[in-house]
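A.B. asks: Predicted model and sequence follow; I will ask about them next.
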Amino acid sequence: MYDIGKIYQAVSVEDAINHLVEDPKAIIIAGGSDVLINIRNGKLAGCSLVSIYGLEELNGISMEEDGGIKIGAITSFSHIAENPIIKKYISVLGEAVDEIGGPQLRNIGTIGGNISNGVTSADSASTLFALNAKLEIKGPQGERVIPISEYYLGPGKVDLKTGEVLTAIYITKENYENYKGHYIKYAMRNAMDIATLGCSVVCKLNEGKDIVSDVRLAFGVAAPIPMRCEKAENAIKGMKISEEMFNIFGETAITEVNPRSSWRASKDFRLQLVKELSKRALKEAIIKCGGVVNG
């Protein structure tokens, strides 16, 4: 049973904003894969919902005139994973969302909902951090665009003010051109499980394919919110590919994270995962860039 007070189907983003202003306690629903579970579990019992599901202006993936990639907030994980633009330019994001749940969930779950829950385990979040994604938010005061790093305010909290709707995610050309990435999800089971740790690496090599000219490392479940490891990134930029470089990368990463112990894994185990997965993900990203990794 779902204890829902009332539900309104918005006919446009503006319409959704108006209803959210009229009913500040109303909750946005799109695919509903998380909201409905919370309602069923009693956490949101009796709530009012404003549905943005089916709004075409929030759906789909497109290449902008400036070369940036726009992903509508209610685009499903399945559509992202199979989209030719994603496959060609930012396949790491397709890999990440393809790790989420099972086929049924990926068919209804949306990328906007995934990051707007504010949970650190969201599989798309760490990769969007590594891609320096920007978020388009519309509300009663107009439109604003912010880096994804500013969206997360704390566990379960994101920067959506009263009446605001996350409408799109942007990856600029400078943040994907000549970059390749790899995402690793470590979970207790190999399917339909929440990440014990999520690790995403995006990198770019020099022309000789033997030096890391740029790298970005992001984690989920390594801190209360998704995060980047900028010290680890800076520690190896400009270094020649070597086992020493990988060790520096992993050792530096564990000095930046702050995982907690839970029933899924201890803090020490997660620290070990941070060290190992950062190296493994970087090796795979380098190989995708055309570099050679020994061992």
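C.D. replies: Okay, I see it. Residues are numbered from 1 along each chain as shown.

A.B. asks: use CA for all of it now, contacts and neighbours both
C.D. replies: Will do.

A.B. asks: Nearest the middle, which residue of this structure would you pick?
C.D. replies: Of all residues in the chain, the one closest to the mean position by C-alpha atoms, centre = their mean is residue 125, 1.7 Å from it.

A.B. asks: adding another structure so you can compare the two:
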Amino acid sequence: MYDLKALYEAESVEHAVALLMEHPEAQIIAGGSDVLVQMREGKRAGKELVSIYGIDAMRGVSFEENGAIRIGSLTSFSHITKDPIIQKYINVLGEAVDMVGGPQIRNIGTIGGNTCNGVTSADSASTLHAWDAIVEITGPEGVRRIPIHDFYIKAGKVDLRPGELQTAIIIPKEAYEGYFGHYIKYAMRNAMDIATTGCSVNVKLSEDKKIILDARIAYGVAGPVPMRAPSAEAKIRGKETSRAAIKEFAQAVLEDINPRDSWRAAKDFREHIATVLAERALCESIRLAGGEVHE
């Protein structure tokens, strides 16, 4: 069933790094929801695999000393959705990963695997971009942390060097404190379907809830990698929570995104959906932040 050359089981992060250095052609397997399917299709035939699934230190959600939220890369989608820290501070991430596949996939699939496969349609990826997430990578030269925007190099390729593995995703305190967000996934089916377009928006309102102090918007399937829309973010910053300002914000995303034609959807359709989702997601984020949209 699976054309596999060898499977090595890592007992710790350090052991995983050592195995990857000892077997430079080996590929990492975590939950296996992507890797095993690709092996059955023959895309990874005859490969060596390093399993990191047994490294419990890479699981769970916690706070770092500076208040940042740390999400271990082996944390499953189901655990993220149910985690009290996620629910209290960045609930939109739990909502986003709850849209991945079916229950079986969400129980076994990990947030690290979802981001490391490099695909633009990953439901967690656009949401993490909107949270200014930092990716922690551990390798033979130690630990490095890079913005998630820099982690994605091109479609299907991320910044993992020889011997390295992603060990955590960090949400800085300044990126989540005072922000409220909403994620919308547009797909042809309501369940178990890849996003045609995904849109995640976070907003921070003034004390009187009438001014948008800051907004962050990110997309999946609006380009070769998950991406932000900085033109729209700049346009809405400092504006009132008015319908007119929100519509300007939504139209401004077209200055940044670059969706493609595919069998799933045409470019112009994706652009239309992107503006509609931007408007809806921002309106809902304002509501969640305690504000109201007025004419």
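C.D. replies: Nice, I can see it. Note that this is a predicted model, so its numbers are computed, not measured.

A.B. asks: Superposed, what's their TM-score?
C.D. replies: TM-score for the superposed chains, counting by TM-score structural alignment, normalised by the length of the first structure: 0.99, backed by 295 aligned residues with a C-alpha RMSD of 0.8 Å.

A.B. asks: before we move on, back to that, so the residue nearest to the centre of the first structure makes contact with residue 226?
C.D. replies: Yes - here residue 125 of the first structure lies in contact with residue 226, judged by C-alpha atoms under 8 Å, at a distance of 6.6 Å.

A.B. asks: what are the ranges of the strands in the stretch 1-150 of the first structure?
C.D. replies: 4-9, 27-29, 47-51, 61-63, 69-72, 134-139, 142-147 (DSSP state E, counting those that start in this stretch).

A.B. asks: picking that back up, would you mind grabbing the residues shared as contacts by residue 125 and residue 226 of the first structure?
C.D. replies: residue 220 (C-alpha atoms under 8 Å, 6 or more residues apart in numbering).

A.B. asks: can you tell me which helix in the second structure is longest?
C.D. replies: Among all segments of the second structure classified by DSSP state H, the helix with the greatest residue count is helix 267-288.

A.B. asks: how big's the offset between that helix and the first structure?
C.D. replies: Following superposition, helix 267-288 of the second structure is found to deviate from the first structure by 0.4 Å on average (mean C-alpha distance after the TM-score superposition for the first structure).

A.B. asks: So what touches that helix?
C.D. replies: With C-alpha under 8 Å, 6+ apart, helix 267-288 of the second structure has contacts from 180-184, 196-197, 199-203, 205, 217, 222, 241, 246-247, 249-251, 253-254, 257, 259-261, 292-293.

A.B. asks: Would you indicate which residues of it are buried?
C.D. replies: 270-271, 273-275, 277-288 (16 or more other C-alpha atoms under 10 Å).

A.B. asks: Onto which residues of the first structure does it map?
C.D. replies: Residues 267-288 of the first structure are matched to helix 267-288 of the second structure when aligned by TM-score structural alignment.

A.B. asks: quick one on the thing from earlier: now do the residue nearest to the centre of the first structure against residue 10 of the first structure, distance only.
C.D. replies: 26 Å (C-alpha to C-alpha, to the nearest Å).

A.B. asks: Now go through the contacts of helix 267-288 of the second structure and say which are in helices.
C.D. replies: Filtering the contacts of helix 267-288 of the second structure for helices - DSSP H - leaves 246, 247, 249, 250, 251.

A.B. asks: OK, contacts around the first one?
C.D. replies: The reference is to residue 246 of the second structure. Counting by C-alpha under 8 Å, 6+ apart, residue 246 of the second structure has contacts 236, 279, 282, 283.

A.B. asks: Same question for the second one.
C.D. replies: For residue 247 of the second structure, the contact set (C-alpha under 8 Å, 6+ apart) comprises residue 279.

A.B. asks: Please apply the same query to the third one.
C.D. replies: The neighbourhood of residue 249 of the second structure, defined by C-alpha under 8 Å, 6+ apart, consists of 232, 233, 235, 236, 278, 279.

A.B. asks: quick one: the fifth one from residue 201 of the second structure, how far?
C.D. replies: Okay, so that is residue 278 of the second structure. Taking C-alpha to C-alpha, one finds residue 278 of the second structure at 7 Å from residue 201 of the second structure.

A.B. asks: For these two, list the residues in contact with both.
C.D. replies: With C-alpha under 8 Å, 6+ apart, residue 278 of the second structure and residue 201 have common neighbours residue 217.

A.B. asks: Next, the distance between the ends of stretch 93-104 of the first structure.
C.D. replies: Stretch 93-104 of the first structure: ends 19 Å apart by C-alpha to C-alpha.

A.B. asks: tell me which residues in that stretch are buried?
C.D. replies: So, applying 16+ other C-alpha under 10 Å, buried residues of stretch 93-104 of the first structure: 93, 94, 95, 96, 97, 98, 99, 100.
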